[in-house]
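Enquirer: Provide a 3D model corresponding to the input given below.
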Amino acid sequence: MTATAATMAPGAALPTADGFAGTLPESAVDAVLRMALQEDAPYGDITSQTLIPAGARATAVLNAREPGVLSGGAVFAAAMKLTDPDAVVDLLVRDGEAFAAGTALATVTGNARAVLLAERVALNLVQRMSAIATKTAGFVALVAGTKARITDTRKTTPGLRVLERYAVRCGGGANHRFSLSDAVLAKDNHLAVLSGGDPEKLTAVLRNAKAHLGHTTHFEVEVDSMAQIEPVLAAGVDTIMLDNFTLADLAAGVALVAGRARVEASGNVNAGTVADIAATGVDVISIGGLTHSVIALDLGLDIGLDMAPGTRSGAGPTAG
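Expert: The predicted model follows:
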């Protein structure tokens, strides 16, 4: 079954192949697309306006040049609908679904100039989102059978966070705090300023801070040594992040916390280390590389023009 752009309600939850990826608000997608199109064609696409007849139609296929996990089908469709509201877009693969090289992921039929105008913006976004979903799915597979949850970080492309974090969810991962406004995360620099290395002062400062928070606000603290764990736990925090710990220290840290808080591991996480990190018993593994260093997945848009007999290439000069 295919899903068309016309059937998606604004802000609706988008279906994924293996679970619930949450919502991708239409307003956020529209804002990103308008900004991108303004950047790419501030005064229109003079190439297509010169070469392609105004009434020409085109049918294009979004093809996978390599295997991966799809994310951004709705973004691709929205880009096409933004330049041609009458375009017909069929999404042949669902977000969150794995595909092989050579798979047709979507088709679009519409005004040829409009399809060409949207092409690069649509491809840039769906390629990046699918790369993130694919990389995330790889990490999720590596920790299968453990309780560890793979999450992203705030190391996202400015302006694209809502899309990139949705892509993480499409890959089976979860999201960390969305912004600095969502939760308290006291890191090493915060602790150095507040406590000066005094464990008792650290506990008191954190406990006082927690007392001033709303009861629904999550409180996480990053530590970089075993000696900080007990003073931080004594403050009643919700999550403790063990940053750049060795595997042995991660296991010892999990044992020391003993369920009194959620344990997050961060730092030195890659495809070669993530399984061993998960095996220490941590609850969360946060990976900045899910978003900050992906290489766009190789997807291509193959376009065929349908020009009516007698039409000519080139718009030619216009009066005025």
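
Enquirer: Every contact and neighbour count from this point should use C-alpha atoms.
Expert: Will do.

Enquirer: excluding its backbone neighbours, what's nearest residue 271?
Expert: Spatial nearest neighbour of residue 271, chain neighbours left out: residue 139 (6.7 Å); criterion: C-alpha to C-alpha, 6 or more residues apart in numbering.

Enquirer: so which strand or helix has the one you found?
Expert: helix 112-142 (DSSP states H and E).

Enquirer: Give the next helix or strand downstream of that helix.
Expert: Taking DSSP H and E, what comes next after helix 112-142 is strand 149-151.

Enquirer: Show me which positions of that next one end up buried.
Expert: By neighbour count with 16 or more other C-alpha atoms under 10 Å, strand 149-151 contains the buried residues 149, 150, 151.

Enquirer: Check which helices and strands it sits against.
Expert: helix 112-142, strand 284-286 (3 or more C-alpha pairs under 8 Å, 6 or more residues apart in numbering; DSSP states H and E).

Enquirer: any idea how far the first one is from the chain center?
Expert: Averaged C-alpha coordinates place helix 112-142 at 10 Å from its chain's average position (C-alpha atoms, centre = their mean, to the nearest Å).

Enquirer: one more to put side by side:
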Amino acid sequence: MSQSQIEKIIDNACDEDFARGDITTETLIPSSLAGRAIIVAKQDGIMAGAEVAKIVFMKHDPNMEIDILIEDGKKIKAGDVVMVLNGRVINILKCERTALNFLTHLSGIASLTAKYISKVEGLNVSLADTRKTIPGMRMLEKYAVYAAGGKSNRPDLACGVLIKDNHLMALSAKGIGIKEAIEKAKTNKSKLPVIVEVNTLEQVAQAIEAGPSSILLDNMSVEDMKKAVDIIPETIKIEASGNINLDNIREVAMTGVDVISVGALTHSAPSLDFSLEFPVQQETE
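Expert: The predicted structure follows:
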């Protein structure tokens, strides 16, 4: 993820809040007033978005002194001071909600990811995200998963060939099945990995004949997953997805799949609460 991508997301978020100014802060707060503010975690979890929040403040006050006390990917506990800000109060207040929105959302994703990872501890399986993300926020949301120890699946539609059920349904009208679809996909000029989504053991067998890079077991029962793992060659990676949650992920992992992808990491993660407080402030020249 490039700096320009991050700044574009941040600029869009800031425009929502104060593109036309901050009438309350500008009316009440003297421009000369400087202060020290702290950002405090209100819940236990995993930190993510500290550097993003810092950029929010720095873009609007390059002279602000910002100390990140707990870095992304680290555990935090309720009451921990995660960041200290020293600068113009008017700029701290303008950026407060925008910065906290990033922190709460990204730390929520990281915290949920860590919970999923803890459920498969000791097993040889990776946890991955999906493209089920908030429009415009994908790169940061995937970063939050990564910060907690997860892996990123395709960030966009050009990063790999994923043959889904709707592709196969559309092709079936022309009499093209899984095997033919995989073979056609393997001719892509960029030689990207070819993944096929299946939901029956019959489809698994058809996919194996064409030798894709990976087979995605979608919404399959644990029993069928075990059978699929037994027949899929080691040269083909196996991914499981669909209706996987904290209660059943370990059972899924024990089938022997290589990767488990969970859309809930990004589309259903609850926010992790933070607050910005002013313990000390003073007038400057």
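
Enquirer: TM-score for these two?
Expert: Laid over one another, the chains give 0.96 as their TM-score (TM-score structural alignment, normalised by the length of structure 2), with 285 aligned residues with a C-alpha RMSD of 1.7 Å.

Enquirer: now the helix holding residue 139 of structure 1: which residue numbers in structure 2?
Expert: Aligned by TM-score structural alignment, helix 112-142 of structure 1 falls on residues 89-119 of structure 2.

Enquirer: how about that stretch: buried residues?
Expert: 89-114, 116-117, 119.

Enquirer: Please say which position in structure 1 residue 224 of structure 2 maps to.
Expert: Aligned partner of residue 224 of structure 2 by TM-score structural alignment: residue 249.

Enquirer: After the helix or strand containing that match, which helix or strand is next? Please name it.
Expert: Here residue 249 of structure 1, judged by DSSP H and E, is contained in helix 247-257. For helix 247-257 of structure 1, the following helix or strand on the C-terminal side (DSSP H and E) is strand 262-266.

Enquirer: whereabouts in structure 2 does the helix or strand following that following strand align?
Expert: Next along the chain after strand 262-266 of structure 1, taking DSSP H and E as the criterion, comes helix 274-279. The aligned range for helix 274-279 of structure 1 in structure 2 is 249-254, by TM-score structural alignment.

Enquirer: Name the residues that touch the matching stretch?
Expert: 116, 119, 120, 123, 125, 222, 225, 240, 244, 260 (C-alpha atoms under 8 Å, 6 or more residues apart in numbering).

Enquirer: same question, stretch 206-218 of structure 1
Expert: Taking C-alpha under 8 Å, 6+ apart as the rule, stretch 206-218 of structure 1 contacts 182, 183, 184, 219, 232, 235, 236, 237, 238.

Enquirer: what about the closest residue in space to residue 280 of structure 1 that isn't next to it in sequence, how many residues close to it?
Expert: Nearest non-adjacent residue to residue 280 of structure 1, counting by C-alpha to C-alpha, 6+ apart: residue 251, 4.7 Å away. The tally of other residues near residue 251 of structure 1 (other C-alpha atoms under 10 Å) stands at 17.

Enquirer: Same question for residue 71 of structure 2.
Expert: For residue 71 of structure 2, using other C-alpha under 10 Å, the count is 17.

Enquirer: swap in residue 68 of structure 2?
Expert: 16.

Enquirer: and if you look at the one 10 residues further on?
Expert: By other C-alpha under 10 Å, 13 other residues sit near residue 78 of structure 2.

Enquirer: aligned partner of it in structure 1?
Expert: Under the alignment (TM-score structural alignment), residue 78 of structure 2 maps onto residue 101 of structure 1.
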